[in-house]
Each structure stands twice: as C-alpha cells, then as structure tokens.
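Peer 1: I would like the atomic coordinates for the input below:
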Amino acid sequence: MLSLNFSQFPILETERLTLREHIVADAQAIFDMRTNEEVMRYIDRNRPKELLEVKTFITALHDGYLEGQNLTWVMALKEKPDQMIGAIGYWRTNLANHRAEIGYMLNPQYWRKGYVSEALKTTIQFGFNEMNLHTIQANINPGNDASRKILIQHGFVKEAYFKEDYYFNGKFLDSEIYGLLNPNH
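Peer 2: A predicted model of the protein is given here:
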C-alpha cells in the first residue's frame, strides 16, 4: 500500500511560487477566500462563519499530513513567502489504490496569471515522482469552465459525469470527474 510519510513537510518551488505548509497565520487569507462568493462559486463547501473554524481546518490539514492522509500546500509568491495567495494539494487519498484527488483555489487578485497552472504542474510531478501515485483525480462542479480547461491543459481526461451525486445547501448537484494516469507506470 502507498504511504505518504515524509520526514519533513516537502516545500516545493516553481518559477514564481513557493509551495509550503499551512500555518495558523494563514487563517485570515483562507477565511477571506472561503467566504468570497467569487472564489467559492463552484466550490460546494460550507463557508466558515468565524476565524476559529479556519484555524481548526488548518489543524485538521496538519493532522492529516502527519497521519499520511493528505498533503496540501499554501501557494505564496517567492518574494512574499508569508503571504498566502492560494492553496493546492491532495485532499483525499486512496492509498490502497495509489490514487489521490487534487484540488486548488486562488485569491481572485491573482487569477489569469498562470499561478494555478504553475503550481499544478509541480504538484502533479511531485504526486507521480515522490508520492508514487498511479492516478490523480479532480472532481469539479460542471459549471466550472476555468477548472475544466486547466485540467485538460495538464493532460487530465474526463472519466465520469455523475448526475445529482452530491447534496449541498438543499440541492442535489452534478459532478464531473477528471483523471490523470502516471506516465511512468
């Protein structure tokens, strides 16, 4: 079975970004993104009501990392490594089958500048080369054209369309599933 145990949290770098571990000081930036209707338009998750919820979320991410269940990074500009502009990572893992689901979000101030693409390329490489994943999966809201385009641009293929498979805010919602196979397997 696959194991996600690293001796220390893996910090990744791209041309313009540092991908680092979440810290409590990121709570306000996360709160701001997760309460921004533009950011959350296609992310069907409950919005935090207060900063304490986000701090609890950061602790859960850290615990999940320590337990080898997830690996998520803060996206920060190299020249401002303490300032979170987004997040990317493997939120759900299926270690027995060498699969993980990737997800990402970005502060709208940084949209359409190639940051998600840059981070996605690096995290995909890390997922295949260091985590030894066989498949990376992405689950998107079918209305999210921007996410679909970036996934396809990075080689993901649509694997499924589920009708009303997710219940959120009193409604049944559809899901689109994309997958990327490890080219080294």
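
Peer 1: okay, CA-based contacts and neighbour counts for the rest of this
Peer 2: Noted.

Peer 1: Surely G68 is in a helix?
Peer 2: No: applying DSSP: H, G, I helix; E, B strand; the rest coil, one finds G68 to be coil, outside a helix.

Peer 1: Now do it against R47, distance only.
Peer 2: 26 Å (Cα to Cα, to the nearest Å).

Peer 1: now swap in E164 and tell me
Peer 2: E164 is 21 Å from R47, by Cα to Cα.

Peer 1: more neighbours, the two?
Peer 2: R47 (16 against 11; other Cα atoms under 10 Å).

Peer 1: please give me the structure for this one as well, since I'd like to look at both together:
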Amino acid sequence: MNKKETMINIETLNDNFEKDNILKIKGNKYLFRGRNLSKKEWFLETNTFSSFSKEKIRSRYIDNIHPVYQKMIFMENVNYSTMIALIFPAIFFSFVSFLIILFLSLINKFNFSYSEIINLKYYFVFLLLLLVGFSFVLFFKYLLGYKMYVSKKHGRISFNHLNKEKHQGMINCFDEYINNYKNDVFLTKEGNIGIRYITMFDLFDYYQMLANKRVMKYLLNKPIKSYKGVLNKINTHLEDYKEGKYFRLAIVNNENIMIGSIGVSKLGLTNEQCEIVYGLSEKYWYQGYTVQAVKAFISFLLEKGYKKIIATHVDKNVNSGKVLLKSGFILKKDLNRIMRYKNKNYNLIGYEYKE
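Peer 2: Below is the predicted model:
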C-alpha cells in the first residue's frame, strides 16, 4: 500500500509549493532540498537552535522557518524524544527486572545448591537492584514532568533533559515570539474583545478550539485532531478573505490571543441577509466574551450593508440562546429548522437581530 505524500511550505505554511522551502513527508521520511531524512534527522535539522529567545528563534541549519512550524516540530520532537529516551528505557528496564525476578524464583523453587548458581544468584540480585533503581528514576522523572528533545551539540546527537519549568519556559518563549508577528489590525472591537482575520500565527490557539469535542459538539462538526488539518482550514480562510468573504474570523482578547471564531454561514447567504455562526474555546466559556464578540460582529455586518441578520443554535445549547438574547436578537419561530448530522436530526432554534 502506497503511503500518502504531504507537502508543507515551512516558510509560509500556505499552498505555494514553488519555492525552495518545500518539505515533502511520506511515512517517516522527510524530503527537503534534495535530502532524504528520517524523523530524528529532521528534528536535528530544525531544532538545533543558533539563537532562542522571545525576540529571535533561529535554527542553525535551516533558515526562514515559519515560527509556528518551528514550534509545531519542536512539540513533535519533545513527544518523540521523551518516548524514545525516557519512557521506553523505563519500560525495558522494568521488563528485564521482571525476567530476573522470574529467574530467581525458579532458582529458589528447585533449591539449587551449586556454588556457581549461588554466585550467579547474587550477581542477578545486584543487577535487579540496579535495573529497578534505573526504572524508578526514569518513571519518577516522567511523573515530575520531565521531557526530552533531540538536537546536535558539537556535531553529535544530544538528548536534552527539560524539567517541567524549563519545558514550559521554552513553550512560553515560542508563544511570545509568535505573538510578535500576529496581525493586530482589528476589523471591529467591543469591550475587551477584538475581531480580526485568522492567520497562521493562530494555529495553536485555533487547534485548541477545533480539537475540543465539547466545543465542536454544538457546532455540528467533527473535531480536527491534527495541526495539518487546522493548517488546511486556515489556508481556506485566507483564500476566502481574498474574495471578501468572512466565513470565519478570529475572536481575540486584549493580548491578541485567539479565543474563538465568528463568521457568516454559507447557508442562505445573500448581499442583504446572513446567518452568524460562532464558537469559543472551552476555557473562555461563561466569561461574557461571546456576547461582546457577537455585538462587535453585528456592528461590522451592519457597516457592510446587511439588512437582515439571523442566527440559530442547537436546542440543547441553552447558553447560546442566552448569548443571542443579550446581543439584541429575538426569537423567530419561522426560522426554526431541523438539521441532519451524522444520521441524527438536530432541532435548531431561530433568532433575528433587531436594532
């Protein structure tokens, strides 16, 4: 069976595959600039840093890596290296310890008295204690939140230990560096909330929303469980923006962090009528952000010339109804409808905005 090949422009993360920084991935093979690399070799190329600070993050061996991709591959590196250099050895040492215990129990069961066996028994007891000690240390470090990532040091492969604080510090450094690139030009604002275009720099925040089952449940969409899937979605939004379409925009807080999305549905869309759709990452629920976002978006749509603005929500999502009522909508029974999703019917409650 042929493995599917995927392509990523690691400089722009868009669908322009004519430039030099094109990565082709097929299985565990990474083809880049004529070189065929393994997953570990790719980590070495991208995550050996010549500089690492919130002002500047640079790879020693590959230039012009998009900071979002650099963070994404670093997180993959950490997961891979932690598994290879911390978890697997702990499991292996534990398994060997079990075999030694089994061997010692057999010696005791058959009551061997040969001096060679007795001496061998002492050696195995010593080895057992050593292996149990190694296993305990590795498991304990993992439970304390230790991580690892692989890079090159003085031309050699190095597995770098990261305690919980240092690992979080590196993630925070990536986030601050990425945040410096975010577009802070808002289309509209209301209170503490702004609405702007979604960009590649929103990848990780957008992923937190789209991968969450509870969030997507009421949006009647399947969760997206991969960064690649979210990248594809962002690329679609960017193409829509070029055509003046606002199917999805970013809801951001005072720190310019994407906390949700809002936009218009393609269903029943005309030059004068639109239906709004919105969603918020779970950790920002019940804090009044959605009402501010809806009000801001309504102002934006009115400026764009829309005369009739409607909205619907799944009948079980009572909180969404409260948001709409607080935002100036009224119930409209003639807008109620049934939507079929995953072989199941959902009752949608209709609303219309009244100034």
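
Peer 1: And I330 of the second structure? What does it align with in the first structure?
Peer 2: In the first structure, I330 of the second structure lines up with V157, judged by TM-score structural alignment.

Peer 1: now Y227 of the second structure
Peer 2: So, by TM-score structural alignment, Y227 of the second structure is matched to L51.

Peer 1: State which strand of the second structure is the longest.
Peer 2: strand 344-353 (DSSP state E).

Peer 1: from the chain's centre, how far out does that one sit?
Peer 2: Centroid displacement of strand 344-353 of the second structure relative to its chain, using Cα atoms, centre = their mean, to the nearest Å, is 30 Å.

Peer 1: Output the residue interval of the first structure matched by that strand.
Peer 2: Going by TM-score structural alignment: strand 344-353 of the second structure matches residues 171-180.

Peer 1: Mind reading off the mean deviation between that stretch and the second structure?
Peer 2: With mean Cα distance after the TM-score superposition for the first structure, stretch 171-180 of the first structure departs from the second structure by a mean of 1.7 Å once superposed.

Peer 1: Identify the residues contacting D44 of the first structure.
Peer 2: Shown in contact with D44 of the first structure (Cα atoms under 8 Å, 6 or more residues apart in numbering): 141, 168.

Peer 1: Quick check: I150 of the first structure vs K158 of the first structure, distance?
Peer 2: 12 Å.

Peer 1: before we move on, the earlier item: now do the contacts for the match of Y227 of the second structure.
Peer 2: Per Cα under 8 Å, 6+ apart, neighbours of L51 of the first structure: 27-28, 31.

Peer 1: Who are the contact partners of K163 of the first structure?
Peer 2: K163 of the first structure sits next to 173-175 when contact means Cα under 8 Å, 6+ apart.

Peer 1: angle of the helix or strand it falls within against strand 171-181?
Peer 2: Counting by DSSP states H and E, the element that carries K163 of the first structure is strand 157-168. Interaxial angle, strand 157-168 of the first structure versus strand 171-181 (axes from the mean of the first three to the mean of the last three Cα atoms, to 10 degrees): 150 degrees.

Peer 1: so where do the helices sit in the first structure?
Peer 2: Applying DSSP state H to the first structure gives helices spanning 27-34, 37-40, 51-66, 115-129, 145-153.

Peer 1: To L181 of the first structure, which of the ones you listed lies closest?
Peer 2: helix 115-129 (8.8 Å; Cα to Cα).

Peer 1: same for the closest one, what does it pack against?
Peer 2: strand 17-20, strand 84-94, strand 99-106 (3 or more Cα pairs under 8 Å, 6 or more residues apart in numbering; DSSP states H and E).

Peer 1: Export those as TSV, with columns for mean neighbour count.
Peer 2: Converted to TSV, those look like this (neighbours: other Cα atoms under 10 Å):
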stretch	mean neighbour count
strand 17-20	22
strand 84-94	21
strand 99-106	21
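
Peer 1: Same list (those) but as a markdown table, adding distance to L77 of the first structure.
Peer 2: A markdown table is the format used below for these (distance: least, Cα to Cα, whole Å):
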| stretch | distance to L77 of the first structure |
| --- | --- |
| strand 17-20 | 5 |
| strand 84-94 | 7 |
| strand 99-106 | 12 |
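
Peer 1: out of these, which comes closest to N132 of the first structure?
Peer 2: Comparing these by Cα to Cα, strand 99-106 comes nearest, at 9.2 Å.

Peer 1: What residues in the second structure pair up with the closest one?
Peer 2: So strand 99-106 of the first structure sits over residues 273-280 in the second structure, by TM-score structural alignment.

Peer 1: Can you list the buried residues in stretch 34-51 of the first structure?
Peer 2: Neighbour counts using 16 or more other Cα atoms under 10 Å place 34, 39, 43, 47 of stretch 34-51 of the first structure among the buried residues.

Peer 1: got a list of what F300 of the second structure touches?
Peer 2: By Cα under 8 Å, 6+ apart, the neighbours of F300 of the second structure are 187-188.

Peer 1: Now do the same for it: its match in the first structure.
Peer 2: Checking TM-score structural alignment: F300 of the second structure goes with F126.

Peer 1: where do the strands sit along the stretch 101-250 of the second structure?
Peer 2: Using DSSP state E, counting those that start in this stretch, the strands of the stretch 101-250 of the second structure run over residues 147-153, 156-162, 188-190, 193-196, 249-252.

Peer 1: Make CSV out of the ones you listed and add distance to F52 of the second structure.
Peer 2: Below are those laid out as CSV (distance: least, Cα to Cα, whole Å):
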stretch, distance to F52 of the second structure
strand 147-153, 13
strand 156-162, 15
strand 188-190, 34
strand 193-196, 29
strand 249-252, 27
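
Peer 1: So for E239 of the second structure, which of the ones you listed sits nearest?
Peer 2: strand 249-252 (12.6 Å).
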